[in-house]
Each structure stands twice: as structure tokens, then as C-alpha cells.
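Asker: curious how this folds, go ahead:
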Amino acid sequence: MANVTFKGNPITLLGNEVKVGEQAPNFTLLANDLSPVTLDTYKGAVKLISVVPSIDTGVCDAQTRRFNEEASKLDNVKVLTVSMDLPFAQKRWCASNGLENVVTLSDHRDLSFGEAYGVTMKELRLLARAVFVIDSNDKVTYVEYVSEGTSHPNYEAAIEAAKAAK
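Answerer: Just a heads-up that it's a prediction; the model follows:
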């Protein structure tokens, strides 16, 4: 598993580490209206999945804004932000910040995504910061487990991977 810290403290990640070239694991998340969302919901599209501990924090806010900005420039790419925040909080945050290009999804109910993608922080019951790009055939083409939970991901590498994915 990836070695991850949060505020300098080692964190135990639960679940399965995802690697480039693998078939993307399925998941069930909740949309802002509490409807279930799975990998198949976005079948045929490239998926850039931005994982954040909590959308209401500085780095998570900046990460979501950056990918929202880039989403409008990407063809056939769905930008998904996944966190443990409640769907109501995600909806409120997006509305109050005017973000319309990213889809926020919640893993609070089942930890389905966290366990399938190896990003559940055992000690905090939050998701570790990570970025995944999945092509239109559901193959993983890019993975970044951010080594320090309070650091930014490599935006440029993730965006280039999304552009290159078919």
C-alpha cells in the first residue's frame, strides 16, 4: 500500500491499492440527491476522480476548484470529486461556490469507494487525498496517492492523463 501521512502522522490505508493498467473497481456512492452512483453511471466516458478528505478544508477546496476549472476544457471527461462529506454539505458547498463542472459524490454511507480504491484512512474515517484517471473502457490509466494528506496532488499530470485517455 501507498505510504501516506496526514499532518505528518503515519496513516493506515484500508482497502485495495489500485494500479495503472488494472480494470477499475466498481463502487457505490451517493449523489447530492441521495441517489446511488456507480462506475457504470459514467460508462463510455473518461473519469477523472479527485478524492479529498473534506471539501470544506483549504486544500480540498482548492483541489476541487482547480479540477472544476479544468473540467470545462476536457472533452468526454467526467470530473468526479469523492469525499466522506454528507451529500447535503457537498451540494451546499458547490452551490455557494458556483461550481458546476464537477460532480460531488459521497462515500459516507458504505465506504464502498474508499475500500475499493484503498483510500480509507483507518485512524480518521476519512478518505486520503488521491487522483485516479479511468478511461472509457474502465481501465485505470493514472493513479496518485498523495503522500502527505495536506499537500496538493500533481494537477498537471492528472489533467494530461485525462486528456490522453480514450
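Asker: use CA for all of it now, contacts and neighbours both
Answerer: OK.
Asker: contacts for the lengthiest helix in the chain, please.
Answerer: As assigned by DSSP state H, the longest helix anywhere in the chain is helix 58-71. For helix 58-71, contacts defined as CA atoms under 8 Å, 6 or more residues apart in numbering pick out 50, 52-55, 77-79, 81, 99-102, 150-153, 155, 159.
Asker: ok, of those residues, which come out buried?
Answerer: 50, 52-55, 77-79, 81, 99, 101-102, 150, 153, 159 (16 or more other CA atoms under 10 Å).
Asker: surely residue 29 meets residue 38?
Answerer: Yes: counting by CA atoms under 8 Å, residue 29 does reach residue 38; the two are 6.4 Å apart.
Asker: show me the helices in this structure, by range?
Answerer: 58-71, 87-97, 112-116, 155-164.
Asker: picking that back up, more crowded one of residue 29 and residue 38?
Answerer: residue 29 (26 against 16; other CA atoms under 10 Å).
Asker: report the contact partners of that one.
Answerer: Counted by CA under 8 Å, 6+ apart, residue 29 has contacts 36, 37, 38, 105, 106, 107, 109, 110, 112, 113.
Asker: and the strands in the chain?
Answerer: Using DSSP state E, the strands found in the chain span residues 4-6, 9-11, 13-14, 28-30, 36-38, 46-51, 77-83, 102-106, 120-121, 126-127, 130-134, 140-145.
Asker: nearest to residue 91, out of the ones you listed?
Answerer: strand 102-106 (7.6 Å; CA to CA).
Asker: kindly present the strands of the chain as JSON lines, with separate columns for distance to residue 21.
Answerer: Shown next, in JSON lines, are those (distance: least, CA to CA, whole Å):
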{"stretch": "strand 4-6", "distance to residue 21": "22"}
{"stretch": "strand 9-11", "distance to residue 21": "26"}
{"stretch": "strand 13-14", "distance to residue 21": "21"}
{"stretch": "strand 28-30", "distance to residue 21": "22"}
{"stretch": "strand 36-38", "distance to residue 21": "20"}
{"stretch": "strand 46-51", "distance to residue 21": "14"}
{"stretch": "strand 77-83", "distance to residue 21": "18"}
{"stretch": "strand 102-106", "distance to residue 21": "24"}
{"stretch": "strand 120-121", "distance to residue 21": "22"}
{"stretch": "strand 126-127", "distance to residue 21": "23"}
{"stretch": "strand 130-134", "distance to residue 21": "10"}
{"stretch": "strand 140-145", "distance to residue 21": "5"}
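Asker: one more sequence to fold, the one below, so I can look at both together:
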Amino acid sequence: MVNVTFQQEPVTLVGNEVKVGDKAPEFRVLSNDLQEVSLDDYKGKVKLISVVPSIDTGVCADQTKRFNEEAEAIGNVQVLTISMDLPFAQKRWVTQHHINKLEILSDHRDAQFGQNYGVLIQELRLLARAIFVVDSNDKVTYVEYVSEVSNHPDYDAALEAARKAN
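Answerer: As a prediction, this is how the structure comes out:
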């Protein structure tokens, strides 16, 4: 069981903890143009999934910008950022911040990603900060559930895991 806090207060994560070696759970989320996207859309690709509570907050914005900057350097890896933000807000943010090397996806509709990856914060209906690296065979090779939602993830470890999964 993963223990996570939000502003130093314990929160309840809904769903099952994902562990290294697991088959990546399926998910359905929305793209910024309201199209349904699933894990199958990235079949055969290494995926670095960056999970953030809200793209419009400081740490989430920094995390997304960092992975956008690093995306080319880690090779043939599809970088995804997933949050509960509405697709319209995500699209505005992407345009405003010139994000062009990763996809930002919304789990707002039914929180399926959050539940399937064990990152849905019950008390807030936001996603806990986490990183998942999934290889081209959809096997999970790296997991980080950030213990305090307002903290940064271990970027270097996540990027190295993505390189190794490639």
C-alpha cells in the first residue's frame, strides 16, 4: 500500500498499486481535442507516463516542461502527462507553454486511469503525482509514487528508466 500526503496530510488512494513487473493496466482518457485515447494507442512504444494533480500549478508545470525538454534526448519514448484537468484547460496550457514533444491527456471523465494505476486521491478527486515507465511490451519497468504530492519526482531516475526500457 502506497502512503501519500497532500500538504502533509494523509490521503486515500483509490485503486491498485502498480508495481515493477506488472502488465500495464489499460486506461481510457481524453486528448485535448476530446478524442478517446487508450494504452493500445501506444502499442509497441516505450511510454513514460507522468502523472500530475493539475497542470496549472507550479510543480506540475515544472514537471511537464522538464519532460517536454528531455523527450528527444531519451530516444524513441512516448511521453504522456495525465491529469484531471479539463481537455480545454490542457490545450490552452500546452499552447501557452509551447509543449510539443509530449501528449497531455485528461482523466476527468471517469477517472479510469487514476483508479487503474492507484493514483486517484479519494478526498480531492485529483491524481497523485507519480511516474510510470512502460516498455514496448506493456510491462511496467519503473514506478514512483511521490510521497508528498507537492514534491517533485526523481526526474533523473525516471529518465534513466525510460532510456533503459528503450
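Asker: hmm, back to that, nearest to residue 13 of the first structure, out of the helices of the first structure?
Answerer: Short answer: helix 112-116, nearest of those by CA to CA, at 8.7 Å.
Asker: show me how far the closest one is from its chain's centre.
Answerer: 11 Å (CA atoms, centre = their mean, to the nearest Å).
Asker: what's the mean distance for that helix versus the second structure?
Answerer: Its aligned residues in the second structure lie a mean 0.3 Å from helix 112-116 of the first structure after superposition (mean CA distance after the TM-score superposition for the first structure).
Asker: quick one: that helix aligns where in the second structure?
Answerer: The aligned range for helix 112-116 of the first structure in the second structure is 112-116, by TM-score structural alignment.
Asker: identify the residues contacting that stretch?
Answerer: 14, 15, 16, 25, 26, 27, 28, 29, 107, 120, 127.
Asker: filter those down to the buried ones.
Answerer: Buried among those by 16+ other CA under 10 Å: 14, 15, 16, 25, 27, 28, 29, 107, 120, 127.
Asker: which of these sit farthest apart?
Answerer: Maximum pairwise distance in those, criterion CA to CA, is 17.8 Å, between 16 and 29.
Asker: circling back to that earlier point, output the helices of the first structure in TSV; the columns should cover distance to residue 144 of the first structure.
Answerer: Formatted as TSV, the helices of the first structure follow (distance: least, CA to CA, whole Å):
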stretch	distance to residue 144 of the first structure
helix 58-71	14
helix 87-97	23
helix 112-116	14
helix 155-164	8
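Asker: which of those is buried the deepest?
Answerer: helix 112-116 (a mean of 22; mean count of other CA atoms under 10 Å).
Asker: spit out the contact partners of residue 77 of the first structure.
Answerer: 45, 46, 47, 48, 71, 162.
Asker: ok, now with 6 Å
Answerer: Taking CA atoms under 6 Å, 6 or more residues apart in numbering, we find residue 77 of the first structure in contact with 45, 46, 47.
Asker: among these, which recur in the second structure?
Answerer: Mapped onto the second structure and checked by both residues aligned by TM-score structural alignment, their matches' CA atoms under 6 Å, the contacts of residue 77 of the first structure keep the contacts 46, 47.
Asker: residue 9 of the first structure: which of the contacts of residue 77 of the first structure is nearest?
Answerer: residue 47 (30.6 Å).
Asker: excluding chain neighbours, what is closest to residue 3 of the second structure?
Answerer: Closest residue in space to residue 3 of the second structure, ignoring its immediate chain neighbours: residue 147 at 6.4 Å, by CA to CA, 6 or more residues apart in numbering.
Asker: likewise for residue 161 of the second structure?
Answerer: Using CA to CA, 6+ apart, the nearest residue to residue 161 of the second structure is residue 142, at 6.3 Å.
Asker: try residue 45 of the first structure
Answerer: Closest residue to residue 45 of the first structure apart from its sequence neighbours, by CA to CA, 6+ apart: residue 136 at 4.6 Å.
Asker: my guess is the one you found meets residue 44, correct?
Answerer: Yes: if you go by CA atoms under 6 Å, residue 136 of the first structure and residue 44 touch, sitting 4.5 Å apart.
Asker: between the two, tell me which one has more neighbours.
Answerer: Legend: neighbour count by other CA under 10 Å for residue 136 of the first structure and residue 44, higher for residue 136 (17 against 14).
Asker: wait, what's in contact with the more buried one?
Answerer: 44, 45, 46, 166.
Asker: which of those residues show up in the second structure as well?
Answerer: Where the second structure agrees (both residues aligned by TM-score structural alignment, their matches' CA under 6 Å), the contacts of residue 136 of the first structure reduce to 44, 45, 46.
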